[in-house]
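Engineer: coords please:
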Amino acid sequence: MAEIIEMPKLGFDMAEGTLVKWLKDEGEKIEKGDMLADIETDKATLQVESSASGVVLKHLVEANTTVPIASPIAVIATEGEQVDLEQLLGGKALPAAKAAQPQESQPIPSAPAPGSTAASASVSQESGFIKASPVAKAIAADKAVNLAALNGSGPGGRIVKRDVEAALQSGSASQAVQSSPAPGMPAPAQAQIIPGQDTRISISRLRGAIGKRMQESNQNIPHFFLTRSYDVGSLMQMRKQMNEGRDKGNKVSVNDFVVRAIALALRQFPNINASISEQEIIQHGNINVGVAVALDNGLLTVVVKNADQKDLDQIGWETGQLSQRARDGKLRNEDIEGSTFTISNLGMYGIEEFSAIVNPPEAAILAVGSAQQVPVVEDGALKTGWRMKATLSADHRITDGAEAARFMQHLALYLEQPWRLV
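Structural biologist: Below is the predicted model of the structure:
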């Protein structure tokens, strides 16, 4: 029996979504649970599963179209089934075509450099902006591909995923691929500063959502902050021993230790692993740790579910998978929903100490700095030791300074005696 697939609601405050790309073509077989389409929301580009099995009979909206939630977007039927679409849809009106605006614009010089090719169709001649899908931008940033050198095959000349992949596989990649950044450093932004020329960049859905959410948090939540320095000498030594002989992709990171330590410490402090509504404080039965991931156009939080029940290797593997899916634009809704506590770690950038804004409705967030060798005094003697600073930002409506301080003290048991983590 034919079934209508609707634009799903992928968040409590989602009102509409942009169908970035169909992952199944018309006439193609599909099983329940298979990925049907890439949907862009205010938070991320997510892959949406099919709720039915059969054959994709009809796409009701084109790619790169923004439609309200609950609007029909596709019809799935059994193979060979004859379907009267008008009767099936009944009173459900098809969503009006609404082309999605480029979510992030990237400037290029108004005139091409001598010897360069003509501007591609993906470049707006009036604005000087490059039109590209979020997925294409994520892949281009990861592979250091210059989007300005590509021709877009999407609607209106928009650069899509297949254009970037084709450039990487063909000889044109030699012109499109930029020089790689130094190991451990983030890829450079596509936008380049042009002397004497202002650049206007449209605010992406993600950046707009971050700004609104953080402004509300900063204005409405009574924050307080606690900073503590942790002796992580034993942790760094254990990490070194654990990583000996491992491939690069299987190494345990400092952040993996932090996630596990936080998860175990939260067991003893239900008010820190909590959220607040208008009428009550909810102490969560599960410990789901959100890990902030930096993307080109903003910050996403991916969620390690039941982190207190996972060992260091499991946490490292899952965090790596989630982070890669975020960069590739292949996240699922469950990857970013349900966190009960959040960690923001900028240690890999050499940041010693910072404060983060609470991610509502959670009670707290931990800002983690870099582990560094510094001069320390022990038993009256000056020596070198490993130290790492972390700052807890907490909601004073849910917890208070003394309780939060005990939590930070309890966290030291795991960070300074890391054998407790295994």
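
Engineer: contacts and neighbour counts: CA atoms only from here.
Structural biologist: Fine.

Engineer: Okay, buried residues for the host helix or strand of Asp163 please.
Structural biologist: Per DSSP states H and E, Asp163 falls inside helix 161-169. Going by neighbour count (16 or more other CA atoms under 10 Å), the buried part of helix 161-169 is 161, 163-165, 167-168.

Engineer: Tell me, how many residues neighbour Glu16?
Structural biologist: If you count neighbours by other CA atoms under 10 Å, Glu16 ends up with 20.

Engineer: gap between it and Glu49?
Structural biologist: Separation of Glu16 from Glu49 (CA to CA, to the nearest Å): 17 Å.

Engineer: sec struct for the nearest residue to Met242 once chain neighbours are set aside, please.
Structural biologist: Nearest residue to Met242 in three dimensions, chain neighbours excluded: Val252, at 7.3 Å (CA to CA, 6 or more residues apart in numbering). Classification of Val252 by DSSP: H, G, I helix; E, B strand; the rest coil places it in coil.

Engineer: Next: Asn286.
Structural biologist: Of the three states, Asn286 takes coil under three-state DSSP.

Engineer: Identify the residue spatially nearest to it, adjacent ones excluded.
Structural biologist: Excluding the flanking residues, the one nearest Asn286 by CA to CA, 6+ apart is Asn306, at 5.9 Å.

Engineer: picking up where we left off before, so the residue nearest to Met242 sits right up against Gln241, yeah?
Structural biologist: No - look at Val252 against Gln241 with CA atoms under 8 Å: they stay out of range, at 10.2 Å.

Engineer: residues in contact with Val135?
Structural biologist: Val135 makes contacts with 45, 160-161, 328-329, as judged by CA atoms under 8 Å, 6 or more residues apart in numbering.

Engineer: again, only using 7 Å
Structural biologist: Contact partners of Val135, counting by CA atoms under 7 Å, 6 or more residues apart in numbering, are 161, 328-329.

Engineer: And this one, please, so the two structures can be compared:
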Amino acid sequence: MALSGDERLAPGGADGRIFASPLARRLAKEGGLDLSALKGSGPHGRIIERDVKSALGSGARPVATASSAPVIEAPVGMSDAVVRQLFAPGSFTEIPHDSMRKAIARRMVEAVRTIPHFALQTDCEIDALLRLREDYNSAAPKSANGEPEWKVSVNDIIVKAMALALQKVPDANVTFTQTAMLKHTSSDVGVAVSIPGGLVTPIVRNAETKNFREIAIELKDLARRARERKLKPNEYEGGTTAVSNLGMFGVKNFAAVINPPHATILAVGAGEERIVARNGAPVVATIMSVTLSVDHRAVDGALGATLLAEFKRLIEHPAAMLA
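Structural biologist: This is a model prediction of the structure:
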């Protein structure tokens, strides 16, 4: 006899089915309980509401027995009702999710569940980059109000370096699909921007073709309109990679979650002075730690390491990006 979608095999009963009320099944699903491990107290051993509530109240999370048939389904977290019961009434304020927070939650869950992540980390010396940035900004002409026409940030240079690194390692400039690998010709780099209630990732298209000034001006405009929630869908959808920089918050290093359909994302930490060995002698250098999260379906370890090494080369020799 065919089983319905919510019936599972279990040891015991005449035909291996679990007998439970519809309400008990719903509560068990919301609470992450495996009905096959519960003993019913209803007529003929039927699992009823109080059996599930008793298991949830005890904090138990029964797992399937070895003889249970495998059930393939998405993991279910605690229900809203169960979470609320963990806190005293009046000890919290409920802030309903807006559409942005719901979208972020949905995409991040999708990314973690469907993308096999691994992370590669390296340290980059950025003293040469800081000197070049200072010289580059000092050459900016003044506008009518006396302000410089551009001001390039370290992050703008990182975006350029990531774009060029993908051009040098084109096999990593890809998107995985179930039937084929999409190998991109341009480096469209998303940049995570924090806005009230969440974040958005506007994209610098063809970033490999743009100089520091162009990237700085474009990113400033994108970030402003992102905070005003005035971006058009084509300005934040797609892209081939992304950069997430928390260095300005003093974060030393972290690993970011890949934003589909990207195969990589670069997490950037704060630059800080550290003592390093050079020619056998200790010297002080400004070091920035970066972590590349990679979709292992699309980019293998050696390929990811090659991409990160190229990025490091460009960051440590930034004059090469002016050519």
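
Engineer: circling back to that earlier point, helices or strands next to the helix holding Asp163 of structure 1 in the packing?
Structural biologist: Packing partners of helix 161-169 of structure 1 (3 or more CA pairs under 7 Å, 6 or more residues apart in numbering; DSSP states H and E): helix 134-143.

Engineer: want to try JSON lines for the contacts of Val135 of structure 1, with distance to Val135 of structure 1 as columns?
Structural biologist: Below are the contacts of Val135 of structure 1 laid out as JSON lines (distance: CA to CA, whole Å):
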{"residue": "Lys161", "distance to Val135 of structure 1": "6"}
{"residue": "Asp328", "distance to Val135 of structure 1": "6"}
{"residue": "Gly329", "distance to Val135 of structure 1": "5"}
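
Engineer: Closest to Asp400 of structure 1 out of those?
Structural biologist: Gly329 (38.2 Å; CA to CA).

Engineer: Quick one: map that closest one onto structure 2.
Structural biologist: Using TM-score structural alignment as the criterion, Gly329 of structure 1 maps onto Arg229 of structure 2.

Engineer: now Asn250 of structure 1
Structural biologist: Here Asn250 of structure 1 is matched to Trp150 in structure 2, going by TM-score structural alignment.

Engineer: what's stretch 328-347 of structure 1 in contact with?
Structural biologist: The contact list for stretch 328-347 of structure 1, computed with CA under 7 Å, 6+ apart, reads 10, 45-48, 134-135, 138-139, 273-274, 287-292, 301-303, 322, 325, 362, 364-371.

Engineer: Just the ones of these in strands?
Structural biologist: Mapping these onto strands (DSSP state E) picks out 45-48, 274, 289-292, 301-303, 364-371.

Engineer: which residues touch the aligned partner of Gln372 of structure 1 in structure 2?
Structural biologist: Using TM-score structural alignment, the equivalent of Gln372 of structure 1 in structure 2 is Glu272. For Glu272 of structure 2, the contacting residues are 286-288, by CA under 7 Å, 6+ apart.

Engineer: Neighbour count and secondary structure for those - can I get that in CSV?
Structural biologist: Shown next, in CSV, are these (neighbours: other CA atoms under 10 Å; DSSP: H, G, I helix; E, B strand; the rest coil):
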residue, neighbour count, secondary structure
Thr286, 19, strand
Ile287, 21, strand
Met288, 22, strand
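
Engineer: which of those residues still touch in structure 1?
Structural biologist: Here is what carries over to structure 1 from those, by both residues aligned by TM-score structural alignment, their matches' CA atoms under 7 Å: 286-288.

Engineer: circling back: can you give me the stretch of structure 2 that the helix holding Asp163 of structure 1 aligns onto?
Structural biologist: The aligned range for helix 161-169 of structure 1 is empty, by TM-score structural alignment.

Engineer: can you state the direction angle for that helix and helix 134-143?
Structural biologist: Using axes from the mean of the first three to the mean of the last three CA atoms, to 10 degrees, one finds that helix 161-169 of structure 1 and helix 134-143 are set 20 degrees apart in direction.

Engineer: Buried residues in the next helix or strand after helix 161-169 of structure 1, which are they?
Structural biologist: Once helix 161-169 of structure 1 ends, the next helix or strand along the chain (criterion: DSSP H and E) is helix 173-176. For helix 173-176 of structure 1, the neighbour count (16+ other CA under 10 Å) marks 173, 176 as buried.

Engineer: Kindly calculate the angle that the helix or strand following helix 173-176 of structure 1 makes with strand 45-49.
Structural biologist: Next along the chain after helix 173-176 of structure 1, taking DSSP H and E as the criterion, comes helix 205-220. Angle, helix 205-220 of structure 1 to strand 45-49, by the same axes, to 10 degrees: 110 degrees.

Engineer: In structure 2, what stretch matches helix 205-220 of structure 1?
Structural biologist: If you align by TM-score structural alignment, helix 205-220 of structure 1 falls on residues 99-114 of structure 2.

Engineer: distance between that stretch and the chain's centre?
Structural biologist: How far stretch 99-114 of structure 2 lies from its chain's middle: 9 Å, per CA atoms, centre = their mean, to the nearest Å.

Engineer: ok, now stretch 147-157 of structure 2?
Structural biologist: That offset, for stretch 147-157 of structure 2, works out to 26 Å (CA atoms, centre = their mean).
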